[in-house]
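>>> just the structure for this:
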Amino acid sequence: MHASFIFLTILIFCINDGLTIDCSKSSAKWCRNKRIARICGITEQCKNSVWKKQNQNDKVNFTLYYETLCPDCRQFMTTELWKTYKTIPGIVNITIVPYGNARETYEPKTDLYQFVCQHGPNECLGNLIHTCVLNYYPTIDQYMPFVYCTESTAGDVQTVAIQCAQQSKIDFNKIDACTKSKLGNQLQHIYAAQTDSLQPPHKYVPWITVNDKHTEIMQHEAEKDLIKLICKSYKGSNPPAECKKYL
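So this is what the prediction gives:
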């Protein structure tokens, strides 16, 4: 554990009702152990996105990199991703990363990151709302109904988010405060770093990985029939009935 801290420069600030973080740029080290994850303020994310995967090696690890106002992302999330979540949750770990083709710059004077998004400021707000929801409601059964609702509903980003929060039993006041805090800014930076560290680098969104790998063949299969791709990638001994026709 001591060696891990050689790679980290950690600053902790109290702001509003949460912690803000400034961790090493090497995101691979943030979930190295529980102490680092706690200091970086991402224990739940590590638990659900990394440690859970390590403990359930037979599950397929599927990650979606997206941005909230991208038409193709919205189509994929409300069809293929939603059907997969509802149909074969027992064989797949789904992780979503709301950042996409955005760009960030660091402002030393404010100690904050500034984000520019492909579809403008409203998309940056939507990404940040999703980021904060994932932080406070980290399990998929908590956040996915909200994500599905926002991605399937047209309209003003803030208004839609409020409506979807009410439907999904999410405290939007907490989410709204997060989007305006240093915590939210730092959490969005984490997703920026995760997206920018992709190998191969992402070229478009939606961008998918299966067990941390990406190929154009996988991408096309996911867009056409994600359930089929997950079923074919599953190596467990007891595939669900929904997979039988693909095996």
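
>>> CA only for contacts and neighbour counts going forward, please
Noted.

>>> list the buried residues for the longest helix anywhere in the chain?
Counting by DSSP state H, the longest helix found in the chain is helix 216-233. Buried residues in helix 216-233, counted by 16 or more other C-alpha atoms under 10 Å: 218-219, 222-223, 226-231, 233.

>>> alongside the first, I'd like the structure of this one:
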Amino acid sequence: MIIWQNGQDECILNSLESCAMNLWSDVGKYYGLIYCFEFLAIEGRSNKWQDCFDQLGLPLASILNCSRGNGTELAKKCIDETTKLNPPHSFLPWVVINNQPIAQDYANFTYFVCKAYKGIAVPDACNPIR
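Okay, the predicted model is just below:
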């Protein structure tokens, strides 16, 4: 059994987020959903999570089926990965790039991602940095 630090709302949202990451290969799609969920939580409106699907035009049925099925197990996999971090995370957000935490400099994560990027086609976000 998992006991969520911030209660039942966190459990529901983590399960939905884990299902989205598992079902959709499009990072932008599930990142947008997670971003929306997190802002609802900040605003104290976690119970309005279905609004995020409407706002983003995302399909709800497959995520709900997953969440009711193995959503908690998928969330547990994320928890397990977090507990394996070395060094262990000490605050949030804990951003890791190529197995190296960027610690309190997370606001500059684009710089670190671009610096680590080895591909040929340079992403637009990296053009002013490189």
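
>>> about what we covered before: could I get the buried residues of helix 216-233 of structure 1 in a markdown table, plus columns for distance to Asn173 of structure 1?
Output for these, formatted as a markdown table (distance: C-alpha to C-alpha, whole Å):
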| residue | distance to Asn173 of structure 1 |
| --- | --- |
| Met218 | 39 |
| Gln219 | 36 |
| Ala222 | 35 |
| Glu223 | 35 |
| Leu226 | 34 |
| Ile227 | 35 |
| Lys228 | 39 |
| Leu229 | 38 |
| Ile230 | 36 |
| Cys231 | 39 |
| Ser233 | 40 |
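
>>> could you tell me how many residues sit around Tyr106 of structure 1?
Tyr106 of structure 1 sits with 12 neighbouring residues when counted by other C-alpha atoms under 10 Å.

>>> part of a helix, is it?
No: counting by DSSP: H, G, I helix; E, B strand; the rest coil, one finds Tyr106 of structure 1 to be strand, located in no helix.

>>> for the aligned partner of Ile2 of structure 2 in structure 1, what are its contacts?
The equivalent of Ile2 of structure 2 in structure 1 is Phe115 (alignment by TM-score structural alignment). The contact partners of Phe115 of structure 1, taken as C-alpha atoms under 8 Å, 6 or more residues apart in numbering, are 102-105, 124.

>>> for the host helix or strand of Phe115 of structure 1, buried residues please.
Assigned by DSSP states H and E, Phe115 of structure 1 belongs to strand 112-116. In terms of neighbour count (16+ other C-alpha under 10 Å), strand 112-116 of structure 1 has its buried residues at 112-113, 115.

>>> so which residues of structure 2 form strands?
Along structure 2, the stretches classed as strands by DSSP state E are 96-97, 100-101.
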